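1. Here is my input; please provide its structure:
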Amino acid sequence: MKTILNIIWLVFGGLWLALGYFLAGIVCCALIITIPWGIASFRIAGYALWPFGRTVVDKPGGTGLASTLGNVVWILVAGIWIAIGHVATAIAMALTIIGIPLAIANIKLIPVSLMPLGKQIVPTGRPFAGSYR
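-> Next comes the predicted model:
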C-alpha cells in the first residue's frame, strides 16, 4: 500500500515538491554560508519524493544551540512560507477522497520544513521510528 501511495504522491505533486527542495539545496550550498540549510533541503527533498513509510525524528544526542538558532533563522526567512504552502496544498488535496492520504503526507512535511536542522528521516518499520531516544 505504501508503494501505491508513494507512486500517486509522486505523480500528483511529490516530484515537483522534491525538485523545489533540491533546487533550494543547490542555491543554499552555492552561497557557502547557508550550506547547513542546503543539506537539510536535500534531506527534505528525498522525504518529499517518497514520504509514505518514513517519518521524521530528532537526531540522536539532541539538538544544540547552533541547530536551534539556525532553525529560528530558517523559520523567519523561509520556513513559515513553506509551511503555509504545505497547508494550502494539503487543503486542496483533501477535497477528494483519493487525495486525503496525500494531504496527510503534506501535513507530515510541515514540521521538517519549519525546523529542518537537528532532524533525521527514518523508515517507520523500524522500532526507533517513533522516537530516537
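
2. going forward, measure contacts between C-alpha atoms and count neighbours the same way
-> Fine.

3. Tell me which stretches of this protein form strands.
-> Listed in chain order, the strands of the chain (DSSP state E) span 54-58, 119-123.

4. Pick the most deeply packed of those strands.
-> strand 54-58 (a mean of 19; mean count of other CA atoms under 10 Å).

5. Please provide the structure for the following sequence as well, for comparison with the first:
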Amino acid sequence: MSPVSLLLNILWIALGGFWMAAGWAIAAIIMAITIIGLPWARASFSIAAYTLFPFGQMAVPRETVTGREDVGTGPLGLLGNIIWLVFAGWWLALGHLITAILLAVTIIGIPFAWAHVKLAGIALWPIGKEIVPA
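-> The predicted structure follows:
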C-alpha cells in the first residue's frame, strides 16, 4: 500500500469508514446466523474489509479475475443479488449515500464521498465481486 493510500485510509476510517464497515460486518453476522445466508455472509465480510480500507483496492467482477463464470457470476448469483438487495443491500447503500452527502458538503470530504458512492453501488449488488489491489 502506498503512503498516500495509507493516509487516505486512515482519514477514511475517521470520517465514516469504520461505521460503514461495522454495518457490513453486522449484515454478515446476521446472514451467517441464518445458515442459509452463508454465501451472502462471505461476500459481506469481504466487502466489510474493503469498506475499512478502500483506497489502493477496487472491486471487479469475479469472472474478469478468474476468466470464467462461476456460481456467483451466473444465474444463481443474479438470484442471490436480488435476495441480498431486498434484505440487506438497500439499507447499506442508503447508509453509504447519507454518509456521502454529509462528506460532500466539505471540499476535503469529496474524495471520501465519491468512495462512499462507489460502495453504495457495491452494496446493492455484491455477489460475484472480487476485491483486488488497484
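
6. picking that back up, among the strands of structure 1, which comes closest to Ala24 of structure 1?
-> Nearest to Ala24 of structure 1, of all the strands of structure 1, is strand 119-123, at 17.7 Å by CA to CA.

7. on that earlier part again, as JSON lines, the strands of structure 1 with distance to Ile35 of structure 1 would be great.
-> Below are the strands of structure 1 laid out as JSON lines (distance: least, CA to CA, whole Å):
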{"stretch": "strand 54-58", "distance to Ile35 of structure 1": "20"}
{"stretch": "strand 119-123", "distance to Ile35 of structure 1": "16"}
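
8. Go through those and name the closest to Lys2 of structure 1.
-> strand 54-58 (9.8 Å).

9. which part of structure 2 lines up with the closest one?
-> Using TM-score structural alignment, strand 54-58 of structure 1 lines up with residues 57-61 of structure 2.

10. Ok, which of the strands of structure 1 comes nearest Ile33 of structure 1?
-> Short answer: strand 119-123, nearest of those by CA to CA, at 19.6 Å.

11. Could you tell me where the closest one falls in structure 2?
-> By TM-score structural alignment, strand 119-123 of structure 1 lines up with residues 129-133 in structure 2.

12. any idea how far the matching stretch is from the chain center?
-> Its chain's C-alpha centre lies 10 Å from the corresponding centre of stretch 129-133 of structure 2 when counted by CA atoms, centre = their mean, to the nearest Å.
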